[in-house]
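>>> the following comprises the amino acid sequence and a computationally predicted model.
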Amino acid sequence: MPSNLPNNEGRVSEMALSLPDPPTGWGNWQLRAECRDVDPGLFFPHDNEGHGDRVRRERRAVEVCLECSVRLQCRQRALTAGERYGIWGGTTESDRRTQSRSGRGRPASSLAEDSE
């Protein structure tokens, strides 16, 4: 089988021929996500991150999400899976906690972006 990724002996590695399937229940929407080629550190909190740094990082991450064609699928996946950390579908950890507690529709920070 041809591949441009040789193993240690210069032979083609069969494992390099395909990516693993997405986790069960994810579908393939994440393959089209804007964040796919972005440093994951932008979307998750860092140890000893100050409040101001966290707010700025979260804003930059949400900006990436605003340009994403699969933002709503990502957000729904995060809510369904109970993701507690990180930015998912343009929502912060706080947004998802608020939505979860209230049992209402979408988080407040997502309303403006979807009305444009």
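Great, that's in hand.
>>> okay, CA-based contacts and neighbour counts for the rest of this
Fine.
>>> tell me which residues are up against the helix ranked longest in the chain.
Identified as the longest helix of the chain according to DSSP state H is helix 51-66. Helix 51-66 has contacts (CA atoms under 8 Å, 6 or more residues apart in numbering) with 34-35, 42-43, 45, 71, 87-92, 113.
>>> got the buried residues for that helix?
By neighbour count with 16 or more other CA atoms under 10 Å, helix 51-66 contains the buried residues 54, 57-59, 61-62, 64-66.
>>> quick check, nearest of those to Ala78?
Cys65 (13.3 Å; CA to CA).
>>> any idea how far Gly50 is from that closest one?
To Gly50, Cys65 is 22 Å away according to CA to CA, to the nearest Å.
>>> take a look at this one as well, against the first:
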Amino acid sequence: MADVSRLPWAITDHWDWQVHAACRGMNSELFFHPDGERDPSRSERVAAAARICASCPVREPCRDWAHRVAEPYGVWGGESEQERRESLARLRRG
């Protein structure tokens, strides 16, 4: 029998949580900044996205995924790009 222990796991194991996301089917522009976006527009967009994330049933797996892959763009699990960078830096410092 072939050794399958080194094969990657099913992709659905990574993404099943997305089916239940509050943002599913929404315009992704709310969660990802357009080129050249600056405050106050950026802060308002991030706050609107975070409000959607606040009541999302899969907020934690979403944020965990973004941390695990060091996602550089967008609002994931209620965290902006800057908040995620700061959170990951705190975790690295211990």
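Structure's in. What do you need? The structure displayed is predicted, hence computed values, not measured ones.
>>> mind checking the TM-score on these two?
Laid over one another, the chains give 0.81 as their TM-score (TM-score structural alignment, normalised by the length of the second structure), with 83 aligned residues with a CA RMSD of 1.7 Å.
>>> between all of the contacts of helix 51-66 of the first structure, which two are separated the most?
Every pair of those checked by CA to CA; the farthest is Pro45 and Glu113, at 22.8 Å.
>>> which of the two has more neighbours?
Pro45 (17 against 10; other CA atoms under 10 Å).
>>> are we agreed that the more buried one is in a strand?
No. Per DSSP: H, G, I helix; E, B strand; the rest coil, Pro45 of the first structure lies outside any strand segment and is coil.
>>> what residue of the second structure matches up with it?
Taking TM-score structural alignment, Pro45 of the first structure has His33 as its aligned residue in the second structure.
>>> its match is in contact with Pro72, isn't it?
No. The criterion here is CA atoms under 8 Å, and His33 of the second structure misses it with Pro72 at 11.6 Å.
>>> excluding covalently adjacent residues, which one is nearest to the most centrally placed residue in the second structure?
The geometric centre of the second structure, computed from its C-alpha atoms, lies nearest to Trp76 (CA atoms, centre = their mean), at 2.3 Å. Distances taken as CA to CA, 6 or more residues apart in numbering put Arg63 closest to Trp76 of the second structure, at 5.4 Å, once the chain neighbours are dropped.
>>> which residues in the first structure does the helix or strand where the one you found lies match up with?
If you go by DSSP states H and E, Arg63 of the second structure is part of helix 59-68. Counting by TM-score structural alignment, helix 59-68 of the second structure lines up with residues 71-80 of the first structure.
>>> that stretch vs the second structure, average offset?
Mean deviation of stretch 71-80 of the first structure relative to the second structure after superposition (mean CA distance after the TM-score superposition for the first structure): 0.3 Å.
>>> what does that stretch contact?
Looking at stretch 71-80 of the first structure with CA under 8 Å, 6+ apart, the contacting residues turn out to be 26, 29-30, 33, 65, 88-91, 96, 100.
>>> again with stretch 80-94 of the second structure
So stretch 80-94 of the second structure is in contact with 46, 67, 72-75, going by CA under 8 Å, 6+ apart.
>>> please redo it, this time with the cut-off set to 10 Å
31-33, 43, 46-47, 49-50, 63, 66-68, 70-79 (CA atoms under 10 Å, 6 or more residues apart in numbering).
>>> thank you, goodbye.
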